[in-house]
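>>> Mind folding the following:
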Amino acid sequence: MTTPSKRSLWRSLKDGIRLARPYFGSSERAMARALFIGVIALQLAMVGIDVAINHWRGAFFEALQQRNGGEFMRQMWIYCGIGVGFVLVNTFQTYVTQWLSIRWRRWMSDGLAARWLDGPVHYRLQVMGDGPDNPDQRIAEDVRSFVRLAISLTVGLIGALVSLASFVFILWELSAKAPLTSLGLSWDLPGYLVWAALAYAIVGTVITHLVGRPLIPLEVEQERREADYRYALVHVRDDGEAIALARGEAWERAGLARRFEALMRNTFALMRRQRSLSFFTMSYRHASLVFPYMIMSPLYFAGKMTLGVLMQAGSAFAHVRTALSYLITSYTTIAEAAAVIQRLTEFEAAIEQRRQARTALPIAPTAAEGLSVRGLSVGAPGHGAPIAQVDALQVRAGEQLLIVGAPGAGKTSVMRAVMGAWPLASGEAASGFLRPWVVQQQSYLPLGGSLREDLLYPMDAAEVPLASAAAALEAVGLQRLVEPLSTDAPWNEALSAGERQRLGIARALLVRPDVLWLDEAFSSLPADEGRRLYGLLRRELPAMASWPWLTRHRRG
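Alright, predicted model coming up:
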């Protein structure tokens, strides 16, 4: 594992700005900028409240030192007024921040999902195996974390800079009220409290950076291993029936244990580094509470500084020190943000690489109603060795083609290549078909929704009359599903393998393609029923320009 350099942090900053900028220049820019300005304005108001409290501390402790009861009560009422302002500003800042966060997250998630689902990009990333792991985590969790951390760090940095400018002026004035005295001598050092805070913060920042640099790669690895473990759990849930029938629970438990062991090893490495960082940062923060009073206590005890000035100077010093120590107090958050930015940047780069790559098998449009392929070579992912080769192939309108081969002969891969989805294919192809369609061995059912929506996927269910959908179900032998056609249920779990294949045929009847690929589409049905459904397709789709391709392991 490499240790990130200062340049890696600078790169993370540039990548973070590149990720954030598009939203504020998008079609939502007016609202985005207004909300962001609102968050910043409320942060500045919080700094103003801190300045008011600082002045209040001076007057309040002066009243205590002078035992002035009337002034004490007046200051208490002033504090109540400041408190009302604090509650209002803090509450509205949280609300506006949440408003900006959810809008920004929606825009960014939609954009990433759109690029990920731009044609077969998502499938090519999966097949090639060299893309980022767990795209779902990138779009869901990393975008959420990026937006949260970007707002938090940006607002915090602006607040720190404004707070520094405000309290440096106050601390400089207080330094003039009580000149530095040491060993009985007075030293003419204008703004000595400011210089002391600056030196204290610089030393702390340098040490924090040296100790905390390894946190960034550890955070990246932690997220990857968390995602692997989570994916393994989802895999067990989705394939519960197969695991139960094979009695593979012990094997699955061992696999989960191995993944969690890897997660634990990185967690302990992360914990050790965070422990080292915490030893310093907590010591630094604890010492900072008394550091300004150690500097000013000789003046107070010598009678050259009142209690009010001492407390106000201590508070101002704390604000200056906190502003100058922003890197120290935010280092863990910065490391987390750098890890999130790195993962999102890698994800975007992988998507763009697959989008810009030429279509695996360029398919030239032609006016002729047919499909021709020459010199097709389909490669395997990873090593790219050919898994299927076709010297020449031509299918004209109305023709049928039966592809027969042993398991693993590459029959399905040929279909994927000619459909333009398989990334490792070469050759020449031309097609005049406009509505190609594939019925696979296991018809895909989208997540959630009604059976009608599942049946008509990916069409808009409103475009197809309910009666047409019902008729298609009856034609393929799914009469029992006509009544619950509009019912929302987990249909991918409720239907048997044979019912899902019948549903795939019904979907083809409604889509009405001009070329149809049948990839083991009847393998879970009796042979005579498969022949019946194939005949149904030919009768019900007379306008189809090409009859199906039938891909089977054996003749039947």
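
>>> From here on, just use CA atoms for contacts and neighbour counts.
Will do.

>>> Confirm Leu445 sits in a helix?
No: assigned with DSSP: H, G, I helix; E, B strand; the rest coil, Leu445 falls outside any helix and is coil.

>>> who are the neighbours in contact with it?
Asp454, Leu455, Tyr457, Trp491, Asn492 (CA atoms under 8 Å, 6 or more residues apart in numbering).

>>> ok now do Ala360, which residues does it touch?
Ala417, Gly420, Ala421, Trp422, Pro423, Leu424, Ala425, Ser426 are the contacts of Ala360 under CA under 8 Å, 6+ apart.

>>> Settle this for me: the last one is touching Val378, isn't it.
By that I understand Ser426. Yes: Ser426 lies in contact with Val378 (CA atoms under 8 Å); the separation is 6.8 Å.

>>> want to put them side by side, so please do this one too:
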Amino acid sequence: MRRFLGAVLRLFGRAAFGPDRWKGFALYAIVLMLEFFGVWISVRMITWTKVFYDALEQFDVSAAIAQLWVFAGLVGLWAGTALFGQWFRDKLLLFWRERLTDAAVQSWLGKAAYWHLRPGLSPAAVDNPDQRVAEDCRNFIRLLLVVSVDVITNVVALGSYVTILWNLSDFALEFAIFGWDVSIPRYMVWLAFVYVAGSTLITHLLGKPLKGLVFRQERCEADFRHALVQIRDNATEIAQARGEEAERRHLDHRFSAIKDNWNRLIGREFILGLFVKPYYRSILRIPLFFALPAYFARAVTFGGLMQLASAFSSVATTLSWFIFNYRDLAEIAAVAQRLDDLFANAADPEPMPDVPRAIHQTHSADQGLQVRGLTLCTPEGRSLEPVPDIMIQPGDRIWLSGSSGAGKTTLLSALSGLWPYGTGSIERPSVEMIALPQTPRVFSESLAAAACYPGDPADIPETRLREVLTRVGLAHRLNGLGKSGGEAVEGLSVGERQRLAIARLLIHKPACVVLDEATSSLDLPAEQALMTLLRRELPEATILCVAHRPPDALAPYRTWAIGPQEQSERKTA
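Predicted coordinates for the structure are as follows:
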């Protein structure tokens, strides 16, 4: 319970505090005031019950008709209050959800947590972060509003209802047991609390396993959805490999996890429902049965009996909030734990245990790049071949060669400051560095956004974009420059994506460029043409090129061989 409350308070702080926090609290205050007004209407309905049923008992037609008008007015007020309350609650949900989502996105992207917390790189890898940011933020705020508003409202309402019930229960329940005379004054008040307390205990015992099952169900649903997204993103590769059956097996496996946990979840909900459903249906009738002894003892009139039953029902229903909302409480506990874990892990990504993390990273004074005594390790703790020392001056062109698996990509991650595992020292420039991978990121917002990534396309004139795309061999794609959405980049081959990535370098003109097999899908003449263009447009840029063949178009260049030298030479040959 302490962990759950701590997580809820931390998440609430992220959503509710900060700039413009007054707006959220103002909306929350309006929601509460409307809820309190609803409580007042409920109290008036309890009073109305006695007057109306007394009129029926006395066959007073005019009084009964008058009370029907009162009833209509109260129902109208209740409906209006409920509608406006829901409207303000929805506005508040969006406001706080936006703030919590912004905090989650910032936490996930900040400190490159999305990179460090991948499976295999950290023992605290975060599964399905997309679900946690997109759905858990929404569900947490929704459930938080439901729970918090209901709790505060019910506390206020309970005081009003108990006061009414206390005043109405000015009689005692008298009976004999084993020769003893027993008298319980105001028994209806005590009975309400005992009745609900016992029912709450039973509900908790039956529903306790729900939290874990809900938590696992959310994970299984997200895993299945992620598998479907992967099919969409890799449609060409799957179709060319005729991988439909393999994908189907993978999806079936994911859905089997959903089905297995779902069966356990609905089984537990069924067990809980064996008690909760009858309780829910009887909570409005049981009070009448409890009040019958007072009626038969002529302690109350028929209208008083109905009023007493209504007051008891209001108290019992308010006290039963925990029972009626147990499923929501289990869900908010699971959602809060998932979100809180995301923030905690992203704030300080946990490294793999017992793996050296002694790479000393500094910025060089002369904007060069120097590597000394560097040995990289895998996350499992296996040491790679020592990296040869090197001093790279601004404007140098370096061919980073080595066999597959020698650790070239890992080295690039270390040079960028991402890779933590290993020993040695790296002095790197503080200038802008852009790295192009073998399969570059294509931002599906628009072709212009893909070309300007990671910059804002609004900052680049369209004439400049057209000129650059034409120079890298993408003139045939210019018709899609003004389009938005996935349609703009649909059908881009890997080679076209690599041309698009080279266009980014021409647009941003960084001082340091890292090419990680960035032209591997192009034929040799196309590769040489783009490298020549790059050398001409960025004559003073430092270029570090990873390739399986010498980048002759970048000449003059130096070679930085990684891994066993003889393996590297055989690969080059």
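
>>> that older thread, what's the most distant pair in the contacts of Ala360 of the first structure?
Ala421 and Ser426 (12.2 Å; CA to CA).

>>> Which part of the first structure matches stretch 407-414 of the second structure?
Counting by TM-score structural alignment, stretch 407-414 of the second structure falls onto residues 410-417 of the first structure.

>>> helices or strands up against the helix or strand containing Arg44 of the second structure?
Assessed by DSSP states H and E, Arg44 of the second structure sits inside helix 21-57. For helix 21-57 of the second structure, the elements it packs on are helix 61-109, helix 137-168, helix 302-319, judged by 3 or more CA pairs under 8 Å, 6 or more residues apart in numbering; DSSP states H and E.

>>> quick one: the second one to chain centroid distance?
Using CA atoms, centre = their mean, to the nearest Å, the distance from the centre of helix 137-168 of the second structure to the centre of the chain it belongs to is 27 Å.

>>> Please apply the same query to the first one.
Distance of helix 61-109 of the second structure from its chain centroid, counting by CA atoms, centre = their mean, is 25 Å.

>>> Over which residues of the first structure does that helix lie when aligned?
Residues 69-117 of the first structure are where helix 61-109 of the second structure lands, counting by TM-score structural alignment.

>>> just the shortest one next, same as before
When helix 302-319 of the second structure is aligned against the first structure using TM-score structural alignment, it corresponds to residues 307-324.

>>> Show me what Leu473 of the first structure aligns to in the second structure.
Leu473 of the first structure maps onto Leu469 in the second structure, by TM-score structural alignment.

>>> mind listing what's buried in stretch 198-212 of the first structure?
Leu198, Tyr200, Ala201, Ile202, Gly204, Thr205, Thr208, Gly212 (16 or more other CA atoms under 10 Å).

>>> roughly how far apart are the counterpart of the first one in the second structure and Ser320 of the second structure?
Same thing as Leu198 of the first structure. Structural alignment (TM-score structural alignment) places Leu198 of the first structure against Phe193 in the second structure. Applying CA to CA, to the nearest Å, the value for Phe193 of the second structure to Ser320 of the second structure is 10 Å.

>>> one step back: and Ser426 and Val378 of the first structure? Which one has more around it.
Between Ser426 of the first structure and Val378, Val378 has the larger neighbour count (other CA atoms under 10 Å), namely 27 against 18.

>>> what residues are up against that one?
Per CA under 8 Å, 6+ apart, neighbours of Val378 of the first structure: Pro386, Ile387, Ala388, Gln389, Ser413, Val414, Ala417, Leu424, Ala425, Ser426.

>>> Could I get the full set of strands for the stretch 351-500 of the first structure?
363-365, 370-379, 386-396, 401-404, 425-431, 436-439 (DSSP state E, counting those that start in this stretch).

>>> so how far is the fifth one from its chain's centroid?
Right, strand 425-431 of the first structure. Distance, centroid of strand 425-431 of the first structure to centroid of chain: 36 Å (CA atoms, centre = their mean).

>>> Please apply the same query to the longest one.
Mean-position distance between strand 386-396 of the first structure and its chain equals 41 Å (CA atoms, centre = their mean).

>>> Alignment lookup: Ala380 of the first structure to the second structure.
Checking TM-score structural alignment: Ala380 of the first structure goes with Thr378.

>>> Its match contacts Ala406, doesn't it?
No: counting by CA under 8 Å, Thr378 of the second structure does not reach Ala406; the two are 11.4 Å apart.

>>> Give the residues shared as contacts by these two.
Leu384.

>>> about what we covered before: which one of the strands of the stretch 351-500 of the first structure lies nearest to Met73 of the first structure?
strand 436-439 (81.4 Å).

>>> Which positions in the closest one come out as buried?
Applying 16+ other CA under 10 Å to strand 436-439 of the first structure flags Trp437, Val438, Val439 as buried.

>>> Show me which of these is closest to Ala462 of the first structure.
Trp437 (20.5 Å).

>>> The second structure: which residue goes with the closest one?
Per TM-score structural alignment, Trp437 of the first structure is aligned with Ile434.
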